[in-house]
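Chemist: Next input, structure requested:
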Amino acid sequence: MHTQEQIISWATPVFFVLIGLELLVARWRGRAAYRTGDAISSIGLGVISQVVGVFAKLLSIGIYAWVAAHAALWKLPADHLAVWVIALLAYDFLYYWLHRAGHEVNILWAAHVVHHQSEHYNLSTALRQTGSGVLLGWLFYLPMALAGIPVEVFVPVALVDLLYQFWVHTEQVGRLGWFDRVFCSPSNHRVHHAVNERYLDRNYGGILILWDRLFGTFVEEDDADRPVYGTRAPLRSWNPLWANAEVYWAAAKDAWHARHWRDKALVWLKPPGWRPADVAARFPKPAFDMRRERFDPPMSHALIAYSLLQFALLLAMTTQFLGLSARASLPALLGYAAYLVGSLTVLGALMEGRRGARWAEAVRVLGTALLPWLTGRWFGIAQLDPRMAFGLLLAFGLAALALPWLGNARGAELAPVSFQTRDPR
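Modeler: I've put the predicted structure just below:
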């Protein structure tokens, strides 16, 4: 397994321990922290981001490595502490500008929007990552390659910057005094995820909030104006494919309908929400409503338990997929990736109560139960251990038997919540 996948795999159990701790603290305080559908959707999008990352290393790391090796102005040593410190500061500085551009340029927002779609704010939101950010994000870090920072330094500092940002996605940590003035903190990042007018498009820093103070994008959290989370064009879906495609699709439609070629290009380059005047007039959109209800399709107790169990199995498979990524063939990896993405999409439709979702889920679980048992094969594994094949048969066979018994009535979720009744921090 490559080092990057190893670190993510090692960190994953820590993520879930902290998520469990956050849930316990929130319950102890009598606060609403999680909803099953939202948490599964957020973490599932993180899974897809990791899956895409396996195939996108040519862009995310490969181009950087080539530039550092062939076009760097000078060579910096990878074994010098000062190089690592400079690299981390440089990465965080460039991340600020990538993050800011992701809110100011629509084609970049189309990728970044995934991270903001959740109408809740908890540690599962931190794992909600884009699957398409790799397409253009790598451009922002090329100055580090040109400056001679080796790829073996760039990759670890990028992971440090990413992993640091996990803990700031919580409402369970309040103000931290001087820390809030220097670093990205839970209070500062709550502001960033809010759609309130005073908070919109602020606090972009990854590790340091000093960049925002320096470039005029810092706003302090105000207890009199509680953050409301999500986006101003709510997703209202647990479909991970649509979550990644919604802004691209909306922009493509506006570009198609625009009468002028200049406007067709500006749709992608202007800030999010900008639309050509003729398009906005012919195809108006409803105004944003701060008091809208959160998206929360009803789920029975049985459906909640089923969804959590199936998602846990998919997480285990994702760990195996990442382990296979260094040695399995490309067709096997592509097949496995398609299975994981398709499974998460079907599970999302099931949690939404979509028509036909149960039939699609029945096909999925029966296929997962029977094909490994009958063929003795699994993605990237030519000779599957018979015990593993039997385990898949048993687990997914029982899932198929359980499907008819899943009700649709609202069950007890992790905690009820709405925009109108927000628990105080």
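Chemist: can we go C-alpha only for contacts and neighbour counts from here?
Modeler: Will do.
Chemist: mind listing the helices for the stretch 301-425 of the chain?
Modeler: Secondary structure of the stretch 301-425 of the chain (DSSP state H, counting those that start in this stretch): helices at 301-324, 330-352, 357-375, 386-402.
Chemist: Check which helices and strands the longest one is in contact with.
Modeler: For helix 301-324, the packing partners by 3 or more Cα pairs under 8 Å, 6 or more residues apart in numbering; DSSP states H and E come out as helix 3-28, helix 36-55, helix 330-352.
Chemist: thinking again about what came up before, so which of the helices of the stretch 301-425 of the chain comes closest to residue 56?
Modeler: For these, the distance to residue 56 is smallest for helix 330-352, at 12.3 Å, taking Cα to Cα.
Chemist: can you redo the helices and strands packed on helix 301-324 as JSON lines with distance to residue 367?
Modeler: Shown next, in JSON lines, are the helices and strands packed on helix 301-324 (distance: least, Cα to Cα, whole Å):
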{"stretch": "helix 3-28", "distance to residue 367": "27"}
{"stretch": "helix 36-55", "distance to residue 367": "21"}
{"stretch": "helix 330-352", "distance to residue 367": "11"}
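Chemist: Sequence B follows; please return its structure for comparison with A:
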Amino acid sequence: MAEYNITALAIPLFLFFMLIEYAYLRLSGRDLHRFSDNIASLSMGICLLVSDALLKTFTFSVFIWAWSSYRLFDFGSASWVTWVVFFFGVDFCYYWFHRIAHTYNFLWGAHVGHHQSEEYNLTTALRQSAFQYAFSWVFYLPLAFLGCPPEVFLIQFMLLKAYQFWLHTQAIDRIPLMEGVFSTPSSHRVHHAKNPIYIDKNFGGTLVIWDRMFGSWQPEVAEHPCHYGTTTPLKTWNPVKANLQHWSMLFRDSLHTESWWDKVRLWFKPTGWRPEDRRRVSNKLQKTGVSNRPKFDPIVSSTTKLYCGVSFALLVLLVTMFIFLSPQLSARALAFGVLLILAGLVMISQFLEGKFQLRYVEVVRVPALLWFLAVLWTLPISTQVSQRLDVAQEASPTIELSEETTLSALPWLEKPAVLDGSTPAVQQVTWHPDRKQGQLEYTLRYELSSFPEHVANILSARSALEENSRLWLQEQL
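Modeler: Alright, predicted model coming up:
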């Protein structure tokens, strides 16, 4: 298992681009952001990131298992052909996951969260269902059977998701030469619009050639300006309710419909299908689309917004550290962190809706959050760099190692400035003899004790230590 989940390091980068977009739109005289809606979208993104941090090891392990055991072809990750073939392969699989997620009731419940915002800006890109990755990974397994190397799939998938981020903006108009071939902000605005003409169009991730091939293409039309959201309005900022909105409706329908057959099949019927006796109670159909309508926008005081803004900033800091360090945390710490994050998101959403009945919970939640922040900030982690060199059998090496156990005490080491000189370190050399040549394995274990050091280690310090130790080891031989 990886020592860190580096996905967390993208959070500050995403926030930076969101601020750039906000500033540009405001300077252009376009007010396309709402504070509460932005917080709600980012809250949904946090739920997804936490879910992904907990599920990623399992889902990627299944891909590796399928590739290792059942692949039909051998593609080398060093070949450009592999990267081109599976660029199209990953995008093709994404198209069909995305389209099917819009097509059937059960899967729509795992995707609808991405469409609930009544605004369209870069915060919408992070507004994703927490359960989406629990289902989407199945659609990529054919790539493993076809022989896509796991590292190629992982990089292609990350590039696909990164590409989709910039599509969620109204700051960019139609782009000549790209429209109709690549996904663009214009084509993706169509996908998010709830206008009847735009419903269930433009499912492409990086490319929209699949939409053109399979009949789901629709360009943006000036006579039909996009208005956003879902046919059934969410009417809450609460990310927990948002994630469960469609599934809760399906559950109520299955509970109250009289037909036992309908209780089962409604989960697998096309999106928007409901039993006849439930349609008579409330006719909510995603497929039809709706005209524009007033947006959900409860009025709260500036003081409330300030409190929620500060609370959310602390929560973002906690989430960044929690996700980054998640591979190192115990099951108890993971469970506590998830509960603390969800509690914070729910409390903030309640306040932004003008609901203060649970305000006394803050007396417990805020101190718990500050305590957990301090725990994660000072979490000690042991890590290591390793080197392996092939050496002729007759040149059996003898290397004298320093008995000192701090990085600063290693005379050969140019210690990275970002690490504390008193960082504990232990060296070890292991000789693996063979008939004709042996292998020398060198390991330097060292301990880090603060979040900034962990980040510095993954960004630059480890690579510097690897290079320094490699040069030293070669000198000894």
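Chemist: Adding mean neighbour count and distance to residue 16 of the first structure as columns, could you present the helices of the stretch 301-425 of the first structure in JSON lines?
Modeler: Below are the helices of the stretch 301-425 of the first structure laid out as JSON lines (neighbours: other Cα atoms under 10 Å; distance: least, Cα to Cα, whole Å):
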{"stretch": "helix 301-324", "mean neighbour count": "17", "distance to residue 16 of the first structure": "11"}
{"stretch": "helix 330-352", "mean neighbour count": "20", "distance to residue 16 of the first structure": "19"}
{"stretch": "helix 357-375", "mean neighbour count": "18", "distance to residue 16 of the first structure": "25"}
{"stretch": "helix 386-402", "mean neighbour count": "17", "distance to residue 16 of the first structure": "22"}
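Chemist: circling back to that earlier point, how about the helices and strands packed on helix 301-324 of the first structure, which one is nearest residue 141 of the first structure?
Modeler: helix 36-55 (16.5 Å).
Chemist: what's the mean distance for the helix or strand following that closest one versus the second structure?
Modeler: Of the helices and strands lying after helix 36-55 of the first structure in sequence (DSSP states H and E), the nearest is helix 57. Superposing on the second structure and averaging over aligned pairs (mean Cα distance after the TM-score superposition for the first structure), helix 57 of the first structure comes out at 2.2 Å.
Chemist: can you tell me what part of the second structure helix 57 of the first structure aligns to?
Modeler: Mapped onto the second structure using TM-score structural alignment, helix 57 of the first structure covers residues 56.
Chemist: so what's the closest residue to residue 350 of the first structure other than its chain neighbours up against?
Modeler: Leaving aside its chain neighbours, residue 350 of the first structure sits nearest to residue 357 (5.1 Å; criterion: Cα to Cα, 6 or more residues apart in numbering). Contacts for residue 357 of the first structure (Cα atoms under 8 Å, 6 or more residues apart in numbering) come out as 346, 347, 349, 350.
Chemist: How are the helices of the stretch 351-477 of the second structure distributed by residue range?
Modeler: Going by DSSP H, counting those that start in this stretch, the stretch 351-477 of the second structure shows helices at 362-377, 451-456, 462-476.
Chemist: tell me what the longest one is packed against?
Modeler: I take that to be helix 362-377 of the second structure. With contacts taken as 3+ Cα pairs under 8 Å, 6+ apart, helix 362-377 of the second structure sits against helix 302-325, helix 331-352, helix 451-456.
Chemist: So for residue 8 of the second structure, which of the ones you listed sits nearest?
Modeler: helix 302-325 (5.2 Å).
Chemist: what's that closest one in contact with?
Modeler: Contacts for helix 302-325 of the second structure (Cα under 8 Å, 6+ apart): 3-9, 11, 39, 46, 49-50, 53, 337, 341, 344-345, 348, 351-352, 369, 372-373, 376-377, 451.
Chemist: Tell me roughly how far that helix lies from the first structure on average.
Modeler: Overlaying the first structure shows helix 302-325 of the second structure at a mean distance of 1.3 Å from the equivalent residues (mean Cα distance after the TM-score superposition for the first structure).
Chemist: Now do the contacts for residue 230 of the first structure.
Modeler: By Cα under 8 Å, 6+ apart, residue 230 of the first structure lies in contact with 116, 117, 118, 119, 120, 193, 194, 195.
Chemist: Could you report the distance from it to residue 294 of the first structure?
Modeler: Separation of residue 230 of the first structure from residue 294 of the first structure (Cα to Cα, to the nearest Å) stands at 9 Å.
Chemist: swap in residue 96 of the first structure?
Modeler: To residue 294 of the first structure, residue 96 of the first structure is 29 Å away according to Cα to Cα.
Chemist: More neighbours: which of the two?
Modeler: residue 96 (22 against 17; other Cα atoms under 10 Å).
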